[in-house]
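Novice: the amino acid sequence is not available; the structure is as follows:
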C-alpha cells in the first residue's frame, strides 16, 4: 500500500527512547528494542499517540539505566503497510492503526503528553517482557 492509497492519513507517531530532533530520520536496519539480536527490516509507527507511548515505555523498560520514553510525530517518506505483527495475528482490520515501512520516517515534532502506564500496568508489562525474553520461541516479524 502506498501513502496515497493508505486508508489512514495520520498524523503518525513513533515511540522510542532515542533523543531525536525535528528533521531527523528514523530508518530501518537498526536492532529491535525487543530482541537486540534482530536487525529490523522495517520502521514501525502508529496513528495512535497512546500506542506510540506504550512502545516508548516498553523500550525504556528494556533498557538498562534511566532511559526516557519519547513519542515523535513522524511523516512517512515512502510506501507503508499494515503492521502484520498486530493486524494479521491479533487484530484483523488494524484497529491499532499500526504500520511499517522500509522507507525512513521524518521526525516533524515531539509529543510530551500521552496516557502513561499505571504502576500496576507497568509491572504487568515487566512480567510479560521477562517471559518473552526467556521464551526462545517468541517471534518478531521482520
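Specialist: That came through fine. All figures in this text were calculated on a predicted structure; none of them were measured in a lab.

Novice: all contacts plus neighbour counts: C-alpha atoms, from now on.
Specialist: Will do.

Novice: assign a three-state SS to residue 52, would you?
Specialist: Classification of residue 52 using DSSP: H, G, I helix; E, B strand; the rest coil returns helix.

Novice: okay, now it: neighbour count?
Specialist: 27 (other C-alpha atoms under 10 Å).

Novice: contacts only, for it.
Specialist: 13, 14, 15, 16, 45, 46, 71 (C-alpha atoms under 8 Å, 6 or more residues apart in numbering).

Novice: what's the burial count for the fourth one?
Specialist: By the measure other C-alpha under 10 Å, the count of residues near residue 16 is 23.

Novice: the second one too?
Specialist: Summarising burial for residue 14: neighbours were counted as other C-alpha under 10 Å, giving 28.

Novice: for the chain, which helix is longest?
Specialist: helix 119-134 (DSSP state H).

Novice: what does that helix contact?
Specialist: So helix 119-134 is contacted by 35, 58, 61, 62, 138 (C-alpha under 8 Å, 6+ apart).

Novice: and the strands in the protein, which stretches?
Specialist: 12-16, 25-26, 43-46, 70-76, 81-82, 98-101, 105-111 (DSSP state E).

Novice: now these in CSV, with distance to residue 142?
Specialist: Output for these, formatted as CSV (distance: least, C-alpha to C-alpha, whole Å):
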stretch, distance to residue 142
strand 12-16, 17
strand 25-26, 16
strand 43-46, 10
strand 70-76, 18
strand 81-82, 13
strand 98-101, 10
strand 105-111, 17
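
Novice: structure two is appended below for comparative analysis:
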C-alpha cells in the first residue's frame, strides 16, 4: 500500500530548463518529461539537489539546466512513481503536489550529472513500460 505521508522536510528543489524568477509559481498541468502526450496533474520536487539536477538534465528542452529552491504552497505527498513502487520508503526524497510551488531561489553550484549517466537514464526511461501514477 502506498504511504502518502511526506517523509521529509525541506529545503526543496525543482529541476528544469525553464528560466524562472523568484516569486514565480510552478503549477501542475505541464507535459510529462517521461511519457509522451501525458499532461501532469501534479508538480514534482525533491529534497535532493542532485536529484533536481538530474530532472533538469532530463527535461524536454534545449535550454540550460537549472535547479530552483521551491516552497510548496499547499499540501504534498511522497511521489508514488518512485516511493514504494520502485524504492521502499522514500530514499529519493521525491514529492508531488496539486498546489503550486513558489520559486524562492536558484542553486548555482549543484553537481551536474555526467552526459553518459543522463544518456543511461534516457534509455532506461525510453524502455520503461510502467505506467505513471498521475
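Specialist: Looks like it came in fine. These numbers were taken from a predicted model, which means no experiment stands behind them.

Novice: mind checking the TM-score on these two?
Specialist: TM-score of the superposed chains, computed with TM-score structural alignment, normalised by the length of the second structure, equals 0.87; 132 aligned residues with a C-alpha RMSD of 2.1 Å.

Novice: one step back: mind checking which of the contacts of helix 119-134 of the first structure are buried?
Specialist: Among those, those classed as buried by 16 or more other C-alpha atoms under 10 Å are 58, 61, 62.

Novice: list the contacts of the first one.
Specialist: In other words, residue 58 of the first structure. residue 125.

Novice: and it, what's its match in the second structure?
Specialist: Residue 58 of the first structure maps onto residue 58 of the second structure when the alignment is built from TM-score structural alignment.

Novice: quick one: that match from residue 133 of the second structure, how far?
Specialist: Separation of residue 58 of the second structure from residue 133 of the second structure (C-alpha to C-alpha, to the nearest Å) stands at 19 Å.

Novice: excluding chain neighbours, give the residue nearest to residue 12 of the first structure in space.
Specialist: Closest residue in space to residue 12 of the first structure, ignoring its immediate chain neighbours: residue 47 at 4.4 Å, by C-alpha to C-alpha, 6 or more residues apart in numbering.

Novice: what lines up with the one you found in the second structure?
Specialist: Residue 47 of the first structure maps onto residue 47 in the second structure, by TM-score structural alignment.

Novice: isn't its match right up against residue 9?
Specialist: Yes. If you go by C-alpha atoms under 8 Å, residue 47 of the second structure and residue 9 touch, sitting 7.4 Å apart.

Novice: quick check: residue 70 of the second structure vs residue 9 of the second structure, distance?
Specialist: 12 Å.

Novice: who's more crowded, these two?
Specialist: residue 70 (26 against 9).

Novice: pull the contacting residues for that one.
Specialist: 11, 12, 13, 14, 101, 102, 103, 104, 105.

Novice: of the residues you listed, select the buried ones using a PyMOL command.
Specialist: Of the contacts of residue 70 of the second structure, the buried ones go into a single PyMOL selection, burial set by 16+ other C-alpha under 10 Å:
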select buried, resi 12+13+14+101+102+103+104+105
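
Novice: give me the common contacts of residue 47 and residue 9 of the second structure.
Specialist: Residues touching both residue 47 of the second structure and residue 9 by C-alpha under 8 Å, 6+ apart: none at all.

Novice: ok, residue 43 of the first structure - contacts?
Specialist: With C-alpha under 8 Å, 6+ apart, residue 43 of the first structure has these contacts: 26, 27, 28, 100, 101, 102, 103, 104, 105.

Novice: out of the contacts of helix 119-134 of the first structure, which sit inside helices?
Specialist: 58, 61.

Novice: pick out the most distant pair among the contacts of helix 119-134 of the first structure.
Specialist: With C-alpha to C-alpha as the measure, no two of the contacts of helix 119-134 of the first structure lie farther apart than 61 and 138, at 17.8 Å.

Novice: what residue in the second structure is paired with residue 10 of the first structure?
Specialist: Checking TM-score structural alignment: residue 10 of the first structure goes with residue 10.

Novice: burial check on its match, number of neighbours?
Specialist: 13.

Novice: buried sites along stretch 64-71 of the second structure?
Specialist: 65, 66, 67, 68, 69, 70, 71.

Novice: so it corresponds to what in the first structure?
Specialist: Stretch 64-71 of the second structure maps onto residues 68-75 of the first structure, going by TM-score structural alignment.
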